[in-house]
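Colleague: model the following, please.
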Amino acid sequence: MAEGRQRIDKWLFFARVVKSRTLAAKLAQSGRVRVNGEKATQSSDPVRIGDTLTITLDRRILVYRVLLPGLRRGPAEEARLLYEDLSPQPTAAKAPPDALPPVREIGSGRPTKRERRQIDRLRDQS
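Modeller: The predicted model follows:
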């Protein structure tokens, strides 16, 4: 490891972003990792101290600033020392406060087929 550089697949594995180094290599090669705004095209692309990584996973986006190169895949507490988390907080999708939930009489059971058709027509009009 020269001058604080490390392969991106190794760093992702050591930082516990993915479960295996093979998955880390596939993540980098698929273009789902950006180093300082530039797409990583190879798993051997270097990561340096101070680089900002934007990692696109299935259901979230992670933004990390590299603080240290990894030496091993240790416990989670050790992995958290390798980066500073700059990820945006997920926003909870809420219904507008003036929207009222649909009201059904208590004990009326599931809607009938006729009622479901009426509900579908009502939704299609909006």
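Colleague: CA only for contacts and neighbour counts going forward, please
Modeller: Noted.
Colleague: what about the helices in this structure?
Modeller: 8-14, 21-29, 76-79, 113-125 (DSSP state H).
Colleague: from the chain's centre, how far out does the shortest one sit?
Modeller: The chain centroid and the centroid of helix 76-79 are separated by 19 Å, computed with Cα atoms, centre = their mean, to the nearest Å.
Colleague: to compare against the first, here's the next sequence to fold:
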Amino acid sequence: MNVSFEAGARLRIDKWLWCARFFKTRSLAAEAVERGKVQVNGQGCKNSREVKPGDTIVLEAHQQRWELVVKGIVGARGSATIAQALYAETEASQARRREEAELRRLNVEPASRLQGRPTKRDRRQIDDVRG
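Modeller: Below you'll find the predicted structure:
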């Protein structure tokens, strides 16, 4: 796999996000860019926007927000180890994502536990409450 760390290398933002494994498909990456979930160097962008090493990307996806610095460009999607070499996440972004993950872990929404039909045990508890 040919990874380029040169300043002259360029790649479309949707393809770079897909190659860096932030999205499973290129169309999902393109949709995120179209919805304004991606900024390059502090500005909104279109799918045709080319990124190069040194660019700063702010990405909101999967209920998380990443601040990334592009380190490399690759011609095709490769392994996860190659994908991790394409970017560096800022320290502030890492700290914020850790805090948000901890908050999500501690504050489970009650509605998320009450999905589907009640179990036999749940039904007995409901009957006991009703009398």
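Colleague: before we move on, the earlier item: ok, which of the helices of structure 1 comes nearest Val35 of structure 1?
Modeller: Closest to Val35 of structure 1 of the helices of structure 1 is helix 8-14 (Cα to Cα; 9.2 Å).
Colleague: next, the mean deviation of the closest one compared to structure 2.
Modeller: Superposing on structure 2 places helix 8-14 of structure 1 at an average distance of 0.7 Å from its equivalents, by mean Cα distance after the TM-score superposition for structure 1.
Colleague: contact partners of that helix?
Modeller: Helix 8-14 of structure 1 has contacts (Cα atoms under 8 Å, 6 or more residues apart in numbering) with 18-22, 24-25, 28, 43-47, 69-74, 79.
Colleague: what range does it cover in structure 2?
Modeller: The aligned range for helix 8-14 of structure 1 in structure 2 is 13-19, by TM-score structural alignment.
Colleague: the matching stretch: how far from the chain's middle?
Modeller: 12 Å.
Colleague: same check on stretch 74-85 of structure 2?
Modeller: What separates the centre of stretch 74-85 of structure 2 from the centre of its chain is 16 Å, taken as Cα atoms, centre = their mean.
Colleague: on that earlier part again, which among the contacts of helix 8-14 of structure 1 end up buried?
Modeller: Among the contacts of helix 8-14 of structure 1, the ones that count as buried by 16 or more other Cα atoms under 10 Å are 18, 21, 24-25, 28, 43, 45-47, 69-70, 73, 79.
Colleague: ok, so of those, who is nearest Ala93 of structure 1?
Modeller: Distances from Ala93 of structure 1 to these, taken by Cα to Cα, are shortest for Val18, at 27.1 Å.
Colleague: I'd assumed Ala24 was in contact with that closest one.
Modeller: Yes: counting by Cα atoms under 8 Å, Val18 of structure 1 does reach Ala24; the two are 6.0 Å apart.
Colleague: stretch 25-35 of structure 1 maps to which residues in structure 2?
Modeller: Using TM-score structural alignment, stretch 25-35 of structure 1 pairs with 30-40 in structure 2.
Colleague: most centrally placed residue in structure 1?
Modeller: Arg60 (2.0 Å; Cα atoms, centre = their mean).
Colleague: aligned to it, what sits in structure 2?
Modeller: By TM-score structural alignment, Arg60 of structure 1 lines up with Gln64.
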